[in-house]
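[1] coordinates only, sequence not included:
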């Protein structure tokens, strides 16, 4: 009996890429001998992405779609597709053709050799990324690796193959603000990384701004570590000790009857500094409490509006 592949593809405003992507994927998989299904997740697109997928589904019986009720975000769209997939191996990839379909046979080869997860990361020679994008990417992974308990290769992507055993474990996870790249690393199993050079986007432009990367980094750190709380505690202890050392200066100034007006600027600067530090620490604590609050609500991580998948 042939093994089955489920290829999960989140799509947001990718109407011009759908037909070309399906053609490229069909070409790459047809020679492998596997049965396969393509599961597109329309993540609240504002263009005609859903209609483009539906047109292809009318032509190809192995093309399926899941329409989410709004834009939940890429990681939640991936979760929706993975929850619906039932292949022996599940492959996740983007819809913009920067994840090269011709790399699929290599992923499958490593899977057949016994690896449970084969993930990809961008090669350093990525010629399609600007200097800003390369800098932001390196900074992002540097921060995540320093402050969290997981280690991610620079440029690790959502282009990966996972064995069904891995996916069965991921399906049980229902976290608020899931960070999928970190979660795949966290589950363990036998993993292998493969470098790749991203292709140029077929159409459209990259949608990750600096703010979104920053938010993703913060979410990833807080999802896998309480190290920021330890840092906040350390800062509090350090400055508390420093304040004790400041007491002799205060006593000498008082009993020595020095001019009480002098030192006004340094006093204001000190108050402002410690006030900002306290707000920072409270912000870190508040972020963790906010995540706990949202998690306890147990809201669904995504809502499906329509699909052509058989339940």
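    Structure's in. What do you need? Just so you know, these numbers come straight off a predicted model, no measurement behind them.
[2] please count neighbours and contacts with C-alpha atoms only from this point.
    Fine.
[3] all helices of the stretch 101-250 of the chain, in order?
    In the stretch 101-250 of the chain, helices defined by DSSP state H, counting those that start in this stretch lie at 104-112, 131-147, 164-170, 180-186, 210-224, 227-255, listed in chain order.
[4] contacts for the first one, please.
    With C-alpha atoms under 8 Å, 6 or more residues apart in numbering as the test, helix 104-112 has contacts from 28-29, 32, 117-118, 160-161, 163.
[5] nearest to residue 192 among those?
    Residue 192 has its nearest neighbour among these in residue 118, at 4.9 Å by C-alpha to C-alpha.
[6] and the gap between residue 10 and residue 116?
    According to C-alpha to C-alpha, to the nearest Å, residue 10 stands 22 Å off from residue 116.
[7] okay, these two: which has more neighbours?
    Between residue 10 and residue 116, residue 10 has the larger neighbour count (other C-alpha atoms under 10 Å), namely 26 against 22.
[8] take the one below as the second:
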């Protein structure tokens, strides 16, 4: 019987861990198709997540493992840490809040067993119950990144997926500090099938994601997998350079034709200067994002630091 290693990132999830484990245990007993190995990643939680994971590991040491970080490094680092530890034939990534339906796992397993696919992912068909503003910007993000990047991401795609060992080894080979897993999953290639499902509410607790965190995560995705912003800055700079040259020529000709004309148009001139200055600052900001990412990469800092592991 094959083993599925399940990577479960946790950040302040004391209410959901045991609920999740009970749901997965029930699923395994019902299907009896595979064995399960759990790797819970405590991402520097401030609540009782760490102690609950220790108790769970002691009670089920044959299948439950955990890694506890020295501080909060983020979900991307948690995923990478789990990928480095798993030993199963197939590797799954799931959220502990049960927004990723466990009952889909047997179907995903069967599809991989058929040998046609290297990965079976999931994508939400709707965003029912989610904040309307976050939903609007999330939909916009997928449209923007798929227009700007050659690495295509399925709209509504989740991290919840089941992968072959070969695909996981390819992902592990990407040791970059700035990580955007949805892009990495797509960039490494391999044949992937996506299963749609309806959005679900959390089983308990509250999400640690907010609009600002999601916005920064979206910027990371765009910068990591697209040169579009740099091209935008280049084209805008070129356009306004041409406009400036035309403006200079127009002013020179006007002066030759009407040498005694009074100076006017100061309001429009100030507006133009402010507008062009804004474009310049925007372009510098775009360059700063890329330079900042390069700065973090060349430091070669560890993606995560382990405080405890069982």
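    Everything's here; your move. As the structure is a prediction and not an experimental result, all values here were calculated from the model.
[9] picking up where we left off before, just the buried residues from the contacts of helix 104-112 of the first structure, in ChimeraX please.
    A single ChimeraX command selects the buried members of these (16 or more other C-alpha atoms under 10 Å):
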select :28,29,117,118,160,161,163
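[10] and residue 295 of the second structure, that one's in a strand?
    No: read with DSSP: H, G, I helix; E, B strand; the rest coil, residue 295 of the second structure is helix and lies in no strand.
[11] host element of residue 41 of the second structure?
    Per DSSP states H and E: residue 41 of the second structure is located in strand 35-42.
[12] and stretch 219-234 of the first structure, which residues are buried?
    For stretch 219-234 of the first structure, a neighbour-count test (16+ other C-alpha under 10 Å) marks 219-224, 226, 228-229, 232 as buried.
[13] also stretch 56-66 of the first structure?
    Buried residues in stretch 56-66 of the first structure, counted by 16+ other C-alpha under 10 Å: 56-57, 63-66.
[14] now swap in stretch 278-297 of the second structure and tell me
    Going by neighbour count (16+ other C-alpha under 10 Å), the buried part of stretch 278-297 of the second structure is 279-280, 283, 286, 289-290.
[15] out of those, which are inside helices?
    Counting by DSSP state H, the part of these found in helices is 279-280, 283, 286, 289-290.
[16] quick revisit: what's the closest of the buried residues of stretch 278-297 of the second structure to residue 177 of the second structure?
    Using C-alpha to C-alpha, residue 290 is the member of these that lies nearest residue 177 of the second structure, at 13.3 Å.
[17] leaving out chain neighbours, which residue sits closest to the equivalent of that closest one over in the first structure?
    In the first structure, the residue matched to residue 290 of the second structure (TM-score structural alignment) is residue 288. Leaving aside its sequence neighbours, residue 288 of the first structure sits nearest to residue 222 (C-alpha to C-alpha, 6 or more residues apart in numbering; 7.2 Å).
[18] what sits against the one you found?
    148, 228, 288.
[19] report how many residues lie close to the alignment partner in the first structure of residue 250 of the second structure.
    Using TM-score structural alignment, the partner of residue 250 of the second structure in the first structure is residue 249. Each residue near residue 249 of the first structure was counted by other C-alpha under 10 Å, and the total is 10.
[20] so how far is residue 242 of the first structure from residue 249 of the first structure?
    Distance, residue 249 of the first structure to residue 242 of the first structure, using C-alpha to C-alpha: 12 Å.
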